[in-house]
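*Asks:* model this:
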Amino acid sequence: MVTLLGLTDVTASRAECCTPLLREPLGQQDAEQLAVTLKALADPARLRLLSIVAASEGQEACVCDLIDPVGLSQPTVSHHLKVLTEAGFLTRSKRGTWAYYRLRPEALTGVADLLAT
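*Replies:* Next comes the predicted model:
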């Protein structure tokens, strides 16, 4: 698995990562990497932001449209989006003065595959 700033890219090759939890026990390193990835999702604000982006047209949203729905300040929203981006769940592009975030569905599928039977 590839890590960036302590967060795991869940889209890394399956051969480099974990087997599904119900097939065989995780090794210590795989468990630690998966825990870091799940930690990025284990925050209510991050889950809401991820769901808002996922439900947006084209699965993309401007940071300016994400502040009011979660009721947090712009710096706090930006921090949460950075964590989700570094974990591989979102991509970021800059347009003018605004940042736009797009869902990476394969990242969610990767986590789901690990937890599936």
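*Asks:* from here on, just use CA atoms for contacts and neighbour counts.
*Replies:* OK.
*Asks:* can you count the residues close to residue 95?
*Replies:* 9 (other C-alpha atoms under 10 Å).
*Asks:* look up how far residue 79 lies from it.
*Replies:* 19 Å (C-alpha to C-alpha, to the nearest Å).
*Asks:* how about the strands in this protein?
*Replies:* 2-4, 7-9, 60-62, 90-95, 98-103 (DSSP state E).
*Asks:* return the most buried member of these.
*Replies:* Highest mean neighbour count of the strands of the chain: strand 7-9, a mean of 23 (counted as mean count of other C-alpha atoms under 10 Å).
*Asks:* second chain to compare with the first, below:
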Amino acid sequence: MNLDYELNAKIFKALSDQNRLKIIDILSCGEKCACDLLENFDFTQPTLSHHMKVLIDCKLVKCRKEGVWSHYSLDNTNANKLLLFLMNIMTDTDECICKKQGSGKCETDNKK
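*Replies:* Now for the predicted structure:
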């Protein structure tokens, strides 16, 4: 598995904002119109647009236009890739970076 640290760091940076985490949580229930999302926050439409742009740029959210309305949904494929990345970097597997570098054993194994 290719562990793209740079891309995933960008995603985690996007998720470091509590409002964006809440947006992801809301979208986990299905597609929502911008007006529906705004009902859950105490900020303006331009602020929502900024948060959505950040989430779209890191490919966690998709946008579909219908007339003047924007409808947002989770990009489940990329969300699942993020989960797999996190599981891979937090689990001692054959793909572990320290094993790839030739030691054959993770340093944390020596501390057990």
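*Asks:* quick one: the spatially most central residue of the first structure from residue 97 of the first structure, how far?
*Replies:* Closest to where the C-alpha atoms of the first structure average out (C-alpha atoms, centre = their mean) is residue 89, at 2.9 Å. With the distance defined as C-alpha to C-alpha, residue 89 of the first structure ends up 22 Å from residue 97 of the first structure.
*Asks:* enumerate every residue touching the aligned residue in the first structure for residue 26 of the second structure.
*Replies:* Residue correspondence to the first structure (TM-score structural alignment): residue 26 of the second structure is matched to residue 52. Residues near residue 52 of the first structure by C-alpha atoms under 8 Å, 6 or more residues apart in numbering: 61, 66.
*Asks:* do residue 9 of the first structure as well
*Replies:* 1, 2, 3, 37, 86, 87, 88, 107.
*Asks:* any idea how far residue 79 of the first structure is from the fifth one?
*Replies:* With the distance defined as C-alpha to C-alpha, residue 86 of the first structure ends up 11 Å from residue 79 of the first structure.
*Asks:* compare these two (neighbour count), which wins?
*Replies:* Taking other C-alpha under 10 Å, residue 86 of the first structure and residue 79 do not tie; residue 86 has more neighbours (21 against 13).
*Asks:* contacting residues for the more buried one?
*Replies:* Applying C-alpha under 8 Å, 6+ apart, the residues near residue 86 of the first structure are 4, 5, 7, 8, 9.
*Asks:* 7 Å - rerun?
*Replies:* Neighbouring residues of residue 86 of the first structure by C-alpha atoms under 7 Å, 6 or more residues apart in numbering: 4, 7.
*Asks:* right, I'll call it a day here.
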